[in-house]
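**Student:** Below are the sequence and a predicted model for it; my questions follow.
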Amino acid sequence: MPDRPDLDDDDLCPVCGATGRHQVVGTPYRSCPTCGHHDAGERVESGAVVNHALWDEAPAISALEREQVRTLVRAGWRDQRLVDLGCGHGGFLHAVDVVRGLPPGSYGVEVSPASVEAARRWFGLELRPELSVDGIATVITTWHSAEHIPVPVLREALGAIDHPESLVVVSVPNAASWQWRLVGTRWTYYDVAAHRSQFTPASLDLLMHQAGWTCVARPRMVLYELFGALQSLVNTLRPHNRLYETLKRGRAGARRADLVGDSLLAALMVVPALLLAIGGLVSRDRASCVNAVYRRSQA
């Protein structure tokens, strides 16, 4: 980002350094007129979140985790060490281990104590509080975790990984998506309690370029698109993400009547959700998520 000592950091886009950001109505975000990035700065106090119900027994591998594994393999991962940034309860790393086998030295990065405990107890994974810089070829995955991390911290961490055979596979909510434009703050990926950023394809590519990476692929991820469309449409008539919170995170105090009602509404929304999802899958820059693969830039 360009150095502008004459301006306060809160006046500048943390990605491109542009001025003239405007407040996104009804949110803590400021939108950059140049790269489109939405940034909440310190108005979002903590980016950490526990994204799974922490039952006594480990959950089964989900359809989304299997799609993530397929995306990883298509991105070019073979036998490089794998690091999942913001790994949560470790479900993705466990899925890789079951489907393909984890290479030696692979680990997850997680800061939530509850998630760290679950990942170790359920799957016996190695977890660390931050990325290690040791010159080893590494494939870094970040499935909906980069938006939780302050932009300067993310830039510095990824910029330190410099092995030429390394890759970064990213998926983040897309502030330029049709879904965001259609439903606004009812969008399922709108999480004002934990998302410091809402990226756009332009702002993510620019941030990665600043860290020394070049985009080489934009994979389609069907389940992120379908889920985003369906839950967003349900959100227009029901409390925000209540169905998701109940089914995925084991929301405390959930009422059976609410679950039944939300599920019936979701069934009625399937057809319009499919149409909305198809739009995002066809126009990837307008998809609900920016999905991208990056390689180290050549000198």
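**Tutor:** Yep, it's here. Numbering: from 1, shown residues only.
**Student:** C-alpha from now on. contacts and neighbour counts both.
**Tutor:** Will do.
**Student:** What is the end-to-end distance of stretch 213-223?
**Tutor:** Terminal residues of stretch 213-223 are spaced 26 Å apart (C-alpha to C-alpha, to the nearest Å).
**Student:** surely L207 meets R155?
**Tutor:** Yes - at 6.6 Å, L207 and R155 qualify as touching, with contact defined as C-alpha atoms under 8 Å.
**Student:** These two: which is more packed in?
**Tutor:** Taking neighbours as other C-alpha atoms under 10 Å, L207 and R155 compare with L207 leading, 22 against 19.
**Student:** separation between the more buried one and V96?
**Tutor:** 27 Å.
**Student:** now H22
**Tutor:** For H22, the distance to V96 equals 42 Å [C-alpha to C-alpha].
**Student:** Which one of those two is surrounded by more residues?
**Tutor:** Between H22 and V96, counting by other C-alpha under 10 Å, V96 is the more crowded of the two (21 against 13).
**Student:** doesn't V69 make contact with that one?
**Tutor:** Yes - with contact defined as C-alpha under 8 Å, V96 reaches V69; the gap is 6.1 Å.
**Student:** And the strands in the stretch 151-299 of the chain, which stretches?
**Tutor:** 167-173, 197-198, 213-217, 289-296 (DSSP state E, counting those that start in this stretch).
**Student:** The structure to be compared is supplied as follows:
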Amino acid sequence: MNFLEKIKETARSQKKTIVLPEALEIRTLEATAAILKEEIANVILVGNKDEIMKLANGFDIEKATFIDPAASEHTEDFVQTFYEMRKAKGMTEEKAASTMLDPVFFGCMLVKKGLADGMVAGAIHSTADILRPALQIIKTAPGTKIVSTFFVMQVPNCEFGDNGTFVFADCALNIDPTAEEMAHIAISSANSYKALVGGDPAVAMLSFSTMGSASHEKVDKVVEATKIARELAPDLKLDGELQLDAAIVEKVGKQKSPNSEVAGKANVLIFPDINSGNIGYKLVQRLAKAEAYGPATQGLAKPVNDLSRGCSAADIVGTVAITAVQAQMQG
């Protein structure tokens, strides 16, 4: 069973409700039909049911829940809640009312109010258009200072990591995180590993240096990030700074960092910046023919995941499954 099938099975075991605000996009409707057929999650589609069904063109989405912001019994409450949340920043009741007609903002409020467990969007919206309302309405999880992204990488015929399975972070959102931010990304990524992959995370804070083999301010950042992460999560198996080979190859790890409980055994790889993270995951994806699942978002109080605008219906299905499992983990 590959990673995605395992995730779908987990999602089915405790079905969650995921809101899809881009209901007038045909890929969303094709995905909805598949999600309902496979019983991965309950689905809320945001918009006018007649318009959505007209567009569905044969896709069986009748078992979805349809909520139209222009006619919903929840809209007035959502408007007042959003106004109260944002009035200190200049929000007016009139602007709150118009904002709640936006399906993405409305979808985030469905999650905030507990009417949905998570949201997936981005097929026709930018990352900023998804994360801005998520941060304004759902906000970050308690104790987490930064929202970040991760990929689950599944490398075929690979002896490293968890039989070739890793979590890579952050490869898609934070360009140059501070040491404190990198520490929080590491802790969030360990939690994501436990939720989605299972087992015991072993977190490597990556650098071009291993345990002082090089001196540079970029190395200092990783050293400081490791120190902060250990203080915040003392029970987490985490070490750094480690070069990639020292992190995942046992022979090299023993040679370069013989006293480390992570070196040579890492399955969660934390990159020091988006340059190395983005290049790293794409190298593994293309050269090793790895499956890259993501980017998924972590650090929000409730899960919201952003799609690529070039995504397929199958990509949406997979992201919904991941979001549902994240919601299970967050309770």
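**Tutor:** In hand now; what should we look at? Here the structure is a predicted model, which is why all the values come from computation and not from measurement.
**Student:** Overlay the chains and give the TM-score.
**Tutor:** Once superposed, the chains reach a TM-score of 0.29 (TM-score structural alignment, normalised by the length of structure 1), with 147 aligned residues with a C-alpha RMSD of 6.2 Å.
**Student:** among the strands of the stretch 151-299 of structure 1, which is nearest G280 of structure 1?
**Tutor:** strand 289-296 (8.7 Å; C-alpha to C-alpha).
**Student:** Tell me which other helices or strands that closest one touches.
**Tutor:** If contacts are counted by 3 or more C-alpha pairs under 8 Å, 6 or more residues apart in numbering; DSSP states H and E, strand 289-296 of structure 1 sits against strand 167-173, strand 213-217.
**Student:** Name the residues of the first one that are buried.
**Tutor:** By neighbour count, with 16 or more other C-alpha atoms under 10 Å as the criterion, the buried positions of strand 167-173 of structure 1 are 167-173.
**Student:** got it, and the last one?
**Tutor:** Residues of strand 213-217 of structure 1 classed as buried by neighbour count (16+ other C-alpha under 10 Å): 213-215.
**Student:** and if you look at stretch 94-113 of structure 2?
**Tutor:** Result for stretch 94-113 of structure 2 [16+ other C-alpha under 10 Å]: buried residues 96-97, 99-101, 103-113.
**Student:** Sort out for me which of these are in helices.
**Tutor:** Judged by DSSP state H, the buried residues of stretch 94-113 of structure 2 include 96-97, 99, 103-112 as members of helices.
**Student:** got those residues as CSV, with distance to Q154 of structure 2 columns?
**Tutor:** Below are those laid out as CSV (distance: C-alpha to C-alpha, whole Å):
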residue, distance to Q154 of structure 2
A96, 43
A97, 44
T99, 40
P103, 34
V104, 31
F105, 33
F106, 35
G107, 31
C108, 30
M109, 34
L110, 33
V111, 30
K112, 32
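**Student:** For A321 of structure 2, what is the enclosing helix or strand?
**Tutor:** According to DSSP states H and E, A321 of structure 2 maps onto helix 313-330.
**Student:** what's that helix packed up against?
**Tutor:** helix 3-13, strand 17-20, helix 26-38, strand 118-121, helix 179-196, strand 291-298, strand 304-306.
**Student:** could you redo the last one with a cut-off of 7 Å?
**Tutor:** Using 3 or more C-alpha pairs under 7 Å, 6 or more residues apart in numbering; DSSP states H and E, the elements in contact with helix 313-330 of structure 2 are helix 3-13, helix 26-38, strand 118-121, helix 179-196.
**Student:** Tabulate the ones you listed in a markdown table, adding columns for mean neighbour count and distance to T127 of structure 2.
**Tutor:** What follows is these, written out as a markdown table (neighbours: other C-alpha atoms under 10 Å; distance: least, C-alpha to C-alpha, whole Å):
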| stretch | mean neighbour count | distance to T127 of structure 2 |
| --- | --- | --- |
| helix 3-13 | 18 | 23 |
| helix 26-38 | 21 | 17 |
| strand 118-121 | 28 | 9 |
| helix 179-196 | 23 | 18 |
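**Student:** can you tell which of these is closest to M53 of structure 2?
**Tutor:** For those, proximity to M53 of structure 2 was assessed by C-alpha to C-alpha; helix 26-38 is nearest, at 9.1 Å.
**Student:** between the closest one and helix 313-330, what angle do the directions make?
**Tutor:** Per axes from the mean of the first three to the mean of the last three C-alpha atoms, to 10 degrees, the angle that helix 26-38 of structure 2 makes with helix 313-330 is 60 degrees.
**Student:** Can you report how many residues neighbour V98 of structure 1?
**Tutor:** Counted with other C-alpha under 10 Å, V98 of structure 1 comes out at 11.
**Student:** show me what contacts it?
**Tutor:** V98 of structure 1 makes no contacts at all, as judged by C-alpha atoms under 7 Å, 6 or more residues apart in numbering.
**Student:** Work out for me the element it sits within.
**Tutor:** Using DSSP H and E, V98 of structure 1 maps to helix 91-99.
**Student:** who does the helix or strand just after that helix touch, helix- and strand-wise?
**Tutor:** Using DSSP H and E, the helix or strand that directly follows helix 91-99 of structure 1 along the chain is strand 107-109. Where contact means 3+ C-alpha pairs under 7 Å, 6+ apart, strand 107-109 of structure 1 is packed against strand 81-85, strand 127-128.
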